[in-house]
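Asker: Model the structure of this input:
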Amino acid sequence: MTRKQKRLTMILGGLAVLGVAAGLVLYALSDTITFFHTPSDLTETGVQPGQRIRLGGMVEDGSLKKGPGTVTTFSVTDQIKAVTVSYNGILPDLFREGQGVVTEGKLQPDGTFVADTVLAKHDENYMPRELTESLKEKGVKLGKGAEQ
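Answerer: A predicted model of the protein is given here:
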């Protein structure tokens, strides 16, 4: 082998190793990706039961129910559809009906959503950008502070 061939072999071998490493990293990260959906998106996008997602919307008025211990159920709505959410844990201090919320968890086969994380907006002028954009696309009128 000439020097040029050796050099070319080393470069191609290095690129192949880098390609395999990048592929393995992307494959490992694919399991941790959570996509954002609104209640009406769940049927449109074909979210499968057991798939980990983020569900966002407004906490429906009159839907908050405390269960035994720290179990809480409530409905998340985008003014088009609503999804019942079950959460076992302590809710954020700013969590209340009529406020924006983003939950992370899994959709059950019966259509309920079991959340393991609940994120509430931190003041009256903030709503997550994904939630704001999604609600605007669906024609939902937002309050003055939410349109940032």
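
Asker: hey, let's count contacts and neighbours off CA atoms from now on
Answerer: Will do.

Asker: Report how many residues lie close to Gly19.
Answerer: 11 (other CA atoms under 10 Å).

Asker: so after the helix or strand containing Thr43, what's the next helix or strand?
Answerer: Using DSSP states H and E, Thr43 sits within helix 39-44. Counting by DSSP H and E, the next helix or strand C-terminal to helix 39-44 is strand 52-59.

Asker: who does that next one touch, helix- and strand-wise?
Answerer: Counting contacts by 3 or more CA pairs under 8 Å, 6 or more residues apart in numbering; DSSP states H and E, strand 52-59 packs against strand 35-37, helix 39-44, strand 71-77, strand 100-107, helix 129-137.

Asker: how much does the longest one deviate in direction from strand 52-59?
Answerer: Between helix 129-137 and strand 52-59, the angle comes out at 60 degrees (axes from the mean of the first three to the mean of the last three CA atoms, to 10 degrees).

Asker: what does the third one give?
Answerer: Angle, strand 71-77 to strand 52-59, by the same axes, to 10 degrees: 80 degrees.

Asker: Please give the structure of this sequence too, so both can be compared:
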Amino acid sequence: MKSLKKKRRIQVIALAFVALGVSTVLIGYAMRDGINFFRSPSEVAEAPPGPMEVFKLGGLVVEGSLVRGDGDVLEFAVTDGAATIPVFYDGSESVPDLFSEGQGTIATGRYQDGRFVASQLLAKHDETYMPREVQQALEDAGHPGATDGAPITN
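Answerer: Here you go, the predicted structure:
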């Protein structure tokens, strides 16, 4: 009788571990599309991601690169001082009021055919704010004006 109870207890524990493992895998699978990794222009230039991978690209909008199309459609370039990536914004959401050349931005989208196709744009809040990821990428790229707000031309 004791042997039967012990066997049953082991089966229940084993089943609990299997259920825990399966649920962990399912949660990870469900979250994979919700996680967008940040990349600097240098990282994208060194190792271009696949065309279906959604990620965040951050840097400074290059002076003189901003071209406005119909509605909220934009074309511009983002740099970290070491590399520059052309960006096409499809205008699916309104362009932030503070979005301009020489300012920090983080765009969410995909890298396709040598350019970043953005579906969302974020702009820095004021003259002194720089998103942490963008500031770190600029400093890593060796940009001398990364923290003092100096405009970047590329």
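
Asker: Work out the TM-score between the chains.
Answerer: Overlay of the two chains. TM-score (TM-score structural alignment, normalised by the length of the first structure): 0.89; 145 aligned residues with a CA RMSD of 1.7 Å.

Asker: The helix holding Thr43 of the first structure packs against which elements?
Answerer: In terms of contacts (3+ CA pairs under 8 Å, 6+ apart), helix 39-44 of the first structure is packed against strand 52-59, strand 82-88.

Asker: Serialize the ones you listed to JSON lines and add fields for mean neighbour count and distance to Lys4 of the first structure.
Answerer: JSON lines is the format used below for these (neighbours: other CA atoms under 10 Å; distance: least, CA to CA, whole Å):
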{"stretch": "strand 52-59", "mean neighbour count": "24", "distance to Lys4 of the first structure": "50"}
{"stretch": "strand 82-88", "mean neighbour count": "20", "distance to Lys4 of the first structure": "63"}
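
Asker: Distance to Val114 of the first structure for those - can I get that in a markdown table?
Answerer: Shown next, in a markdown table, are those (distance: least, CA to CA, whole Å):
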| stretch | distance to Val114 of the first structure |
| --- | --- |
| strand 52-59 | 10 |
| strand 82-88 | 5 |
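
Asker: So for Arg96 of the first structure, which of the ones you listed sits nearest?
Answerer: strand 52-59 (7.1 Å; CA to CA).

Asker: ok, average deviation of whichever helix or strand comes after that closest one from the second structure?
Answerer: Downstream of strand 52-59 of the first structure, the next assigned helix or strand under DSSP H and E is strand 65-66. Superposed on the second structure, strand 65-66 of the first structure shows a mean distance to its aligned partners of 0.8 Å (mean CA distance after the TM-score superposition for the first structure).

Asker: Strand 65-66 of the first structure aligns to what range in the second structure?
Answerer: Using TM-score structural alignment, strand 65-66 of the first structure lines up with residues 67-68 of the second structure.

Asker: picking that back up, among the helices and strands packed on helix 39-44 of the first structure, which is nearest Met1 of the first structure?
Answerer: Closest to Met1 of the first structure of these is strand 52-59 (CA to CA; 52.8 Å).
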